[in-house]
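>>> Can you look at this prediction? I've put the sequence above it.
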Amino acid sequence: MSEHTWWKEAVVYQIYPRSFNDTDGDGLGDIPGITEKIGYLDDLGVDAVWLSPVYESPQYDNGYDVADYRSIHSEFGTMDDFDRMLERLHDRDIRLVMDMIPNHTSSEHEWFQRSRSEPEGEYGDYYVWREGDPDQPPNNWESAFGGSAWTYDEERGAWYLHLFDVHQPDLNWRTPEVREEIYDTMNWWLGKGIDGFRLDVVNLLSKAEGLPDGDPDGEWVGSEFFVDGPRIHEHLGEMHDEVFAGTAAVTVGEMPQLDIETARKYVGDGPLDLVFPFEHMDFDFGEAGRWDIGSWELTDLKSILDRWQRGLEGYAWNTIFFENHDQPRSVSRFGDDGEYHYESATALATVVLTLRGTPFVYQGQEIGMTNSTFESLESVRDVDTVRNVRELIEDGLIENYEAIRPVVEYRSRDNARTPMQWDDTPHAGFTDGEPWIPVNDDYPEINVARQEGSASVLSYYRDLIALRRGTDALVRGAYDLFHPDDEQLYVYTRTLEGREVVVAINFSDGDRRARLDPLHAEASLLLSNYDDVADAPDGAVELRPYEARVYEQSQ
């Protein structure tokens, strides 16, 4: 694989369309709103956009429940709007990566409607159906959104599998026609000129023969029989051959419960180009799992990222991210969204844009958007959060919403879905109407307009992206970690052809004076998130709270 493959050198920006920019006043972001902001993306310096789903959908899971893969959801615009957006992005040399959801569709998709009404018909085996007692699910598998992964359908008189929401039935990938439908759809979009796909929960496609009961004490009951299932590599190999072979399109797999050894089988010489691992997104879970908050130390985060940096080196390319549409805001989670908002947001940016791999930046991350508040369960829009909280209450594990509100405000996916904060006008300049979800209360202080033309999180992202583009070592350089056991310092190098970049970050709210092992006396400062940077007289460095520095030196 070429060292200069485009997606290795790219910085990717994820857009969640319903929360990005609304041009028609209905409170939902739309495709013309994206087109309107392409100049902003170009100024930021990104090379590609990952676009969350814009397909026709009843929106039970905000577009990840697809009713028609080849139509645009009317609230987002038209196919002409999409084509215009794609053309304008390409005019700016910005590629477009679409979300593809191959594991499940909407229950309103024509395939499912015909599958439930005509069990012996053409679409009868398009989904995972099991007959049986209407009061007893076929097995004990659980939905990721809480409760059983099975729902009984009265019309067909059978149970259907949904590893996510009840409105998201799982496709049956054992059926050749299902696979052919998905491949044809992907080729249709590539024919329109898009540049690749992010593949939603793609390692869940293959389910074990017989659908046996899972470990009832498992973190996700049944997952040992549907994560990395028995035919997954056969399916993805076929997908590669039928869709991607001979193209420059990128494939990025979202893969729950992925470890390094398994990742090596998917990327590099495997069927995919990139994968999203989630170990660093799960390490702050508490004893009760995802809906509990655990304590963590910087050494925990460094250790996980270091393992993935080393574990894929020589095998494949990494992805680097702290945020997406399913994760809370990183400055609230891993930084300090109060006193050291700017410093910690830019410290996190430094990690994302200087480690080895393709950086993914989520909308609003570049201005340091923060977690929001949700005063009641009724104010929560996320089906995942709502269903899980209701189940906890029904099972008697918590008394009421207030008992889990701190966890919701720390963890809920809605934190990433509040509208993009463009300025300090009503609704943060996102819409002239009533937004589908309330804007974060901090929008008068944290917004794009306020950060233009000043030292800000936004200006730092722009500088850092430009630095990455102009510094080969930050793209292709070897990686090495220093001071692994230090609870304040995050220090590593990127080395290429005799030049070495040293990244040094104080990940704490206190000053830290230290000698950095890799730093030479003649090192020159490339970038810092503080203006007045000076080394201590004895050659050590004095790093202030969340201070990040990027140096260059001869190896």
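Good, I have the coordinates. Residues are numbered from 1 along each chain as shown.

>>> From here on, just use CA atoms for contacts and neighbour counts.
Will do.

>>> thought residue 489 was touching residue 482?
No - using CA atoms under 8 Å, residue 489 is not in contact with residue 482; the gap is 9.0 Å.

>>> can you pull the contacts of the residue nearest in space to the middle of the chain?
In the chain, the residue lying closest to the centroid (CA atoms, centre = their mean) is residue 324, at 3.3 Å. The contact partners of residue 324, by CA atoms under 8 Å, 6 or more residues apart in numbering, come to 14, 361, 362, 416.

>>> want to compare, so here's the second one:
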Amino acid sequence: MSLPVTRRSRLRDLLATPVGRDATDKVVLFSGVPAWVPRLVGGLRLDTLDRLVRPIVGEGLVDALIGLANAGLGSAAQDEPSAGEREPVTGPQPWWRSAVFAQVYPRSFADSNGDGIGDLRGIIDHLDHFTDLGVDALWLSPVFDSPNRDMGYDVRDYRAVMAEMGTLDDLDELIAGCHRRGLRIVLDLVVNHTSTEHRWYQKALADPDSAERGYYFFRDGNASQPPNNWNSFFSGPAWRWEPSANAWALHLFDQNQVDLNWDNPAVRREVADIVGWWLDRGVDGFRLDVINYISKQPGLPDGHPFVGRLFGFTGIEHYFHGPMLHEHLAALRRDGFTRPDGTTAVMIGETPGIGIETGRLLSGAGRGELDLVFNFDALETPGHTRWDDYRYNLGHLVDFWLDYNARVTDDWVALFLENHDNPRMVSKVAGQRAADPAVRVRVARLLATLLLTMRGTPFLFQGQELGAVNEPFRGIDDLRDVESLNRYAELVAGGMPAAKAWRQVLAGSRDHARTPIRWTEHQDDSSRWLRGHDRTPGFSVEAQRDDPRSVLAWYRALLALRRAHLALATGDIECVHRSRDLVAWLRSSPDETWLVEANLGGRVRRRPRLGVAAVEVLATTTGGDAARLAPWSAVISRLR
């Protein structure tokens, strides 16, 4: 166990703690400071560092970092071996390590009854799309009863299906249909917060002496002054005033999504009971939405202003890795995810703000918490956020994944490029060149190759297998995402010209990923809840299903290869070349070794000389120069 960090400690001592290292890495990532700077000045005492940076960042930042580092040491993590001391898992691997998941956003997947909203029956009718593709499991975005202020991430009833999606019988049929096809199914569980329409919150408002009042963070006060300076992720203060209660209620997201108080044992019991109820219906696990936010610093202190400016969310240091996070997750695994026969359902955590080392603490096999964590640091290059319009450098993605894998022992890496909360990666990489269908296919195939040959568990998002790109939305009225709408209104209210505000929102809107899947070439989305505008020929399921040159065919081939060769799924990984846009790695098991070579950029590059004898098996492009790699291309070979 590491000793507590003090102001007399060196920066290197702070970096030696999991949370301290990750917090420092976050500052580097968001500020754009070169990654080598903290190591270069690692010998500085923290009190000296504080004096040096105070004129820039203000009072208290170093103390905040020290507090975060020591909070990590003081949690359940202190009783366990550090990430570097843990041993790799031996023997049979959990099923989810070799699996490939496909995320379904039901509202936009398939509409079976013509009401403009995708539904469970639409998924049932298209289950063969996933078996033909070759994935192993489905993850459904929320389908629980909800007023849909945040499209299902504001749950009104955890044991009911939202009317637009169908019925509980439909969901039972979907679960059974997946299992008949050899697919597992994971649901989205949102338990950091509930809808304000949830019966718990309604009881809490109606009766200040009710048990449910303690389920949430209520603070007495007056309507003119929120209890602290925390910001909501969806703009504005993180507090809503309740006149009937003469009190404030905490909401880290939309004002209709109020945070649950996980320090209350009754809340933890309720959540465990919900999980068990769904496991009894056959669900194979859950993806837990923003699950690292469930533990807040006691007293809910003000956030540091510089941290707020840097990350865009004041107060985040008080809940992204709270003091009881590890304990709460371990209890949930024990009391909710563990079945009567001792087996456990898969427990996948969405963990925004968590770095590699903290994520490894949350997901180590011997720690009894999460199985996998979603780390978002790979999705934006240093100094950028989702709202910046820039060309993404794939070297950052590859370097991040390779670095993560180099640290892995008994934990595992969740791999993803897209989801329901992020723009399409083909557009981020290719920019305006994605309008060229040939470039679009090249980049989509390369991304598929990186994702499905890297060591870890891949997650695909619907439409990714077709090479989907960002939508050409024309104005704010085209959008439905509450985050985008709130951000646009806040920017304009703050004095930003409407055209500039629109460009920023367009760059990062979640609605790019949420438009309906293109099942046919001439699909009419005019009556859908969110209209899709991209109609580039050749990028529908209909056009690609029987085309051996399509993005869909490439995904099928990669998934079949991965399924047939254990080395490409759970085998070891070794990077054997990395320079500018070029990368090459080996994937190996006791029986075989595979070589993956990739050109990550938009220019032809000379193929690296690796001195190995290999037979080419798959290539994203054909008929080129064997000594060179075409722009945005990859080659997969088997060593002799």
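Ah, there it is. Note that the coordinates shown come from a computational prediction; the quantities given were computed from them, not determined experimentally.

>>> still on that earlier bit, counterpart of the residue nearest to the centre of structure 1 over in structure 2?
Using TM-score structural alignment, the partner of residue 324 of structure 1 in structure 2 is residue 419.

>>> Let's verify its match: helix, strand, or coil?
Applying DSSP: H, G, I helix; E, B strand; the rest coil to residue 419 of structure 2 yields a three-state assignment of coil.

>>> Kindly provide the distance from it to residue 176 of structure 2.
Note on residue 419 of structure 2: its distance to residue 176 of structure 2, by CA to CA, to the nearest Å, is 25 Å.

>>> which residues of the stretch 501-640 of structure 2 fall in helices?
Ranges of helices in the stretch 501-640 of structure 2, per DSSP state H, counting those that start in this stretch, are 541-544, 551-564.

>>> Out of the ones you listed, indicate the one that is most buried.
Mean neighbours per residue, mean count of other CA atoms under 10 Å, is largest over the helices of the stretch 501-640 of structure 2 for helix 551-564, with a mean of 20.

>>> circling back to that earlier point, between the helices of the stretch 501-640 of structure 2, which one is nearest to residue 333 of structure 2?
When the helices of the stretch 501-640 of structure 2 are ranked by distance to residue 333 of structure 2, counting by CA to CA, first place goes to helix 551-564 at 29.0 Å.

>>> What span of structure 1 is that closest one aligned with?
Residue span in structure 1 matched to helix 551-564 of structure 2, by TM-score structural alignment: 457-470.

>>> so how much does that stretch differ from structure 2 once superposed?
By mean CA distance after the TM-score superposition for structure 1, the fitted stretch 457-470 of structure 1 averages 0.3 Å away from its aligned residues in structure 2.

>>> A strand includes residue 290 of structure 1, no?
Yes - counting by three-state DSSP, residue 290 of structure 1 falls inside a strand.

>>> Not counting sequence-adjacent ones, nearest residue to it?
In space, residue 290 of structure 1 comes closest to residue 282 once its chain neighbours are excluded; the distance is 7.5 Å by CA to CA, 6 or more residues apart in numbering.

>>> go on, residue 215 of structure 1?
Spatial nearest neighbour of residue 215 of structure 1, excluding adjacent residues (CA to CA, 6+ apart): residue 221 at 5.9 Å.

>>> what do you get for residue 303 of structure 1?
Excluding its sequence neighbours, the residue lying closest to residue 303 of structure 1 (CA to CA, 6+ apart) is residue 484, at 7.4 Å.
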